[in-house]
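Peer 1: Got a predicted model here, sequence first, then my questions.
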Amino acid sequence: MPRRTIVTRLHSMAPSACSTSRWTPAIWLAGCRGFLARAPDTHALAPGGQLYERVAHHAPIATVAAALPTLHSDHHQSATHEGRAMERMLQAMEVFARIVECENFTRASSLLGIPKASASLLIQQLEVHLQVKLLHRTTRQVRPTPAGMTFYEHCLKILLDITDLKSKIGSAAEQASGRLRVELPGDIARQLMPYMARFRLQYPDVSLQISTPRHSSNLIRDGIDCAVRLGDLEDSIHFSRQVGTYQLITVASRLYLSRHGCPETVQNLSAHRTAHASHQSDSRPWEFGFALDGRSTRHRMPESIAFDDMDLLLQYGLQHGGVIQVWDTVAAPYLASGRLKEVLAHCRPRARPIHAVYACRTRESMALRVFVDWLSSALEDTIAPRPPATAAEERTDTAEPACALP
């Protein structure tokens, strides 16, 4: 119904001021309350409200109409209320999830860009609504209760589904832009260097801030948007996506093998000089991994020398220092040239996963999605495991003779 028609009907329902000395705007509005029940801005009907005051002073219809709240159908008002309630619940779930991840109200509210008091109020309202205690609070730390942990896990699933849905609906219109702080293992970063320029050309509005720390950072505390982790992940509150795999192989220089013999079994390695990697998140110094009879196993080696950089480890092997385990893609050019020889190829360790890890999927932007997609594609091109070389593919080098493998 047009607003002017509504106001005309309201005025027609009011008696003239002289017909009764007892008539007041309040009495008139009380009589019209059923007609106005659909008005969401009911405070306008109270003394002091715009509609009340303008009717009290017998303002023209047009003036009263300007103060009249927009009227909605009962269905629309109900839907609006439910929509706001759902939005409030989702906000509370996101705040709760971030508090669990940060273990701290102050840090979580800072990351979300809301006052700490607002975060605390949301959690209180959430606990009242659910009628259960969700968090244990101390002066130093905040931990979820058993019920809180269950609720947290369901929150993550719901928030993840919503983000995926938004991504599918809005990805066509949204442009990838913004800054990403990315943490990469140094070995991965070197492999990706030839592809970085391609990413910048494809997504010029995405800026990357890349770090290669020796030890894994705390994503939330250090503000990392995405981190690449090698090997199997421990139980974590973070989201992850497998973006590739890598394959370790056991190699040595041909000259070393000609002098010290070629190990035919894993046990034979105890009689050889070895060098190890100490920088990978899933590596264990002084141990080599293998797959025997379909099972993964680790073989303890005598302590000798370990490097926190794969390039240094590779150079040590190329200089005839001993037997090493490196990525097959790193060793590939030296295997092709004959400078290195793979040993114990029949018990290669299983390929290991590479994961992109991020703290909160609800904060995932288009920039992060396109970066992770690009990362998966680039890793497929650079370090995807390759099958062992056949005898026909191996090069024989007289200066550094090869040993025969079983």
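Peer 2: In hand now; what should we look at? Numbers count the residues shown, from 1 in each chain.

Peer 1: going forward, measure contacts between C-alpha atoms and count neighbours the same way
Peer 2: Noted.

Peer 1: Now for residue 390, how many residues are close by?
Peer 2: 7 (other CA atoms under 10 Å).

Peer 1: Make sure I have this right: it is in a strand.
Peer 2: No: applying DSSP: H, G, I helix; E, B strand; the rest coil, one finds residue 390 to be coil, outside a strand.

Peer 1: Against residue 364, how distant is it?
Peer 2: Going from residue 390 to residue 364 by CA to CA, to the nearest Å gives 44 Å.

Peer 1: hold the first one in mind and look at this next one:
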Amino acid sequence: MDKFESMKRFVTVAQVGSFTRATEMLGLPKSSVSASIKSLEQQINTRLLQRSTRQINLTRDGERYLTKCLSILEQVDSLDSEFQQPSLISGCLHVDMPSRFAANILLPHLNSWYERYPDISIKLRCNDQRADLIKDGVDCVIRAGHLGDSELVAMPLTQLTVINCVSADYAEKYGKPQSVNDLAHHYLIDYAQNLQTQTAVFEHIAQHHLQLVEMKSRLQVNNTDAYLYACLSGLGIAQLPAMSAEPYLARGELVEILPDYPAPVIPLSIIYASRRQVPKRLSLFMAWLQELTNNAVKTNLIMQARSRQSATK
């Protein structure tokens, strides 16, 4: 085996911190990966990994070597891609995104990606929780909300319009609130990623400022699918992205409430590791995803306009 292949195996193990997870990602026997790294250590005459029964840590030399390896591998990948036609670029992308985004935006159009780039496969993980790009071996993640400071790069996709909703059954049973003062008599489905928040709040914009109204809540969820279906099941008020809510509003399964108290828009971004040179297959995927999202936003705006016209007739 050449040194270049051993370097790639070392990088995978170092990033995920586990031989078991690395071998799963590489599709290779554990003994083969372990032997590659031992051979690499012998060639450069230094220990790269500190092994124990529970975990694997980089030595100081290993940390330096990993940085150099990443730079070399990125340059080689970029160089290879530069001289290839886009349709001939190959490889695998590891992508992480919320399940609703995958269902509404990505999966209905994924065949068009394979038509353009038949040799770029995708490993898709649907998760609302923040991913560790390096440790989880992820190329990019799609996340909603404001992002904190980090060494990662965030490429804006769009701003998600949010609609205040209840199910038709909930509206019939409890009525529709006409003002924020009426919220004291209603229940809110509380969405929280870490399930640690103590107080459920209804968010809305008034006079260009964010206002928070504390509400009663009997249910807290940390998943976008659960949030939508809890609302459809009549368990309370939800503040749903228009992309998710619009089909159910059109069928009368959901009802919009408090249109004069709009929730703040939610920024949607593609997040990827800071690199001097982004692999060509990743830059192609991000551009394609931007195109898909723009088209979905336009379609949704048209649907919303038609719904409002029908409601006024």
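Peer 2: Structure received. On a predicted model such as this, the values are computed, not experimentally measured, just so you know.

Peer 1: Of all residues in structure 1, which one is nearest the centre?
Peer 2: Centroid-nearest residue in structure 1, with CA atoms, centre = their mean: residue 358, separated by 2.8 Å.

Peer 1: and residue 278 of structure 2, helix, strand or coil?
Peer 2: Going by three-state DSSP: residue 278 of structure 2 is coil.

Peer 1: What does it correspond to in structure 1?
Peer 2: Matched to structure 1 by TM-score structural alignment, residue 278 of structure 2 sits across from residue 364.

Peer 1: how much space between that match and residue 229 of structure 1?
Peer 2: From residue 364 of structure 1 to residue 229 of structure 1 the distance is 18 Å (CA to CA).

Peer 1: neighbour count winner among those two?
Peer 2: Set residue 364 of structure 1 next to residue 229 and count neighbours by other CA under 10 Å: residue 229 wins out with 23 against 17.

Peer 1: All the helices of the stretch 301-406 of structure 1, residue numbers only.
Peer 2: Using DSSP state H, counting those that start in this stretch, the helices of the stretch 301-406 of structure 1 run over residues 310-318, 328-337, 366-382.

Peer 1: Using CSV, lay out those together with mean neighbour count.
Peer 2: Shown next, in CSV, are the helices of the stretch 301-406 of structure 1 (neighbours: other CA atoms under 10 Å):
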stretch, mean neighbour count
helix 310-318, 19
helix 328-337, 17
helix 366-382, 18
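
Peer 1: closest one to residue 192 of structure 1 among these?
Peer 2: helix 366-382 (6.9 Å; CA to CA).

Peer 1: Report the mean distance between that closest one and its aligned residues in structure 2.
Peer 2: Mean deviation of helix 366-382 of structure 1 relative to structure 2 after superposition (mean CA distance after the TM-score superposition for structure 1): 1.1 Å.

Peer 1: Regarding structure 1, what is its longest helix?
Peer 2: Counting residues, the longest helix in structure 1 under DSSP state H turns out to be helix 74-102.

Peer 1: Now do that helix: which elements does it pack against?
Peer 2: If contacts are counted by 3 or more CA pairs under 8 Å, 6 or more residues apart in numbering; DSSP states H and E, helix 74-102 of structure 1 sits against helix 105-112, helix 116-130, strand 142-144, helix 146-170, helix 219-222.

Peer 1: hmm, try it at 10 Å
Peer 2: Judged by 3 or more CA pairs under 10 Å, 6 or more residues apart in numbering; DSSP states H and E, the packing partners of helix 74-102 of structure 1 are helix 105-112, helix 116-130, strand 135-137, strand 142-144, helix 146-170, helix 219-222.

Peer 1: Many thanks, I have nothing further to ask.
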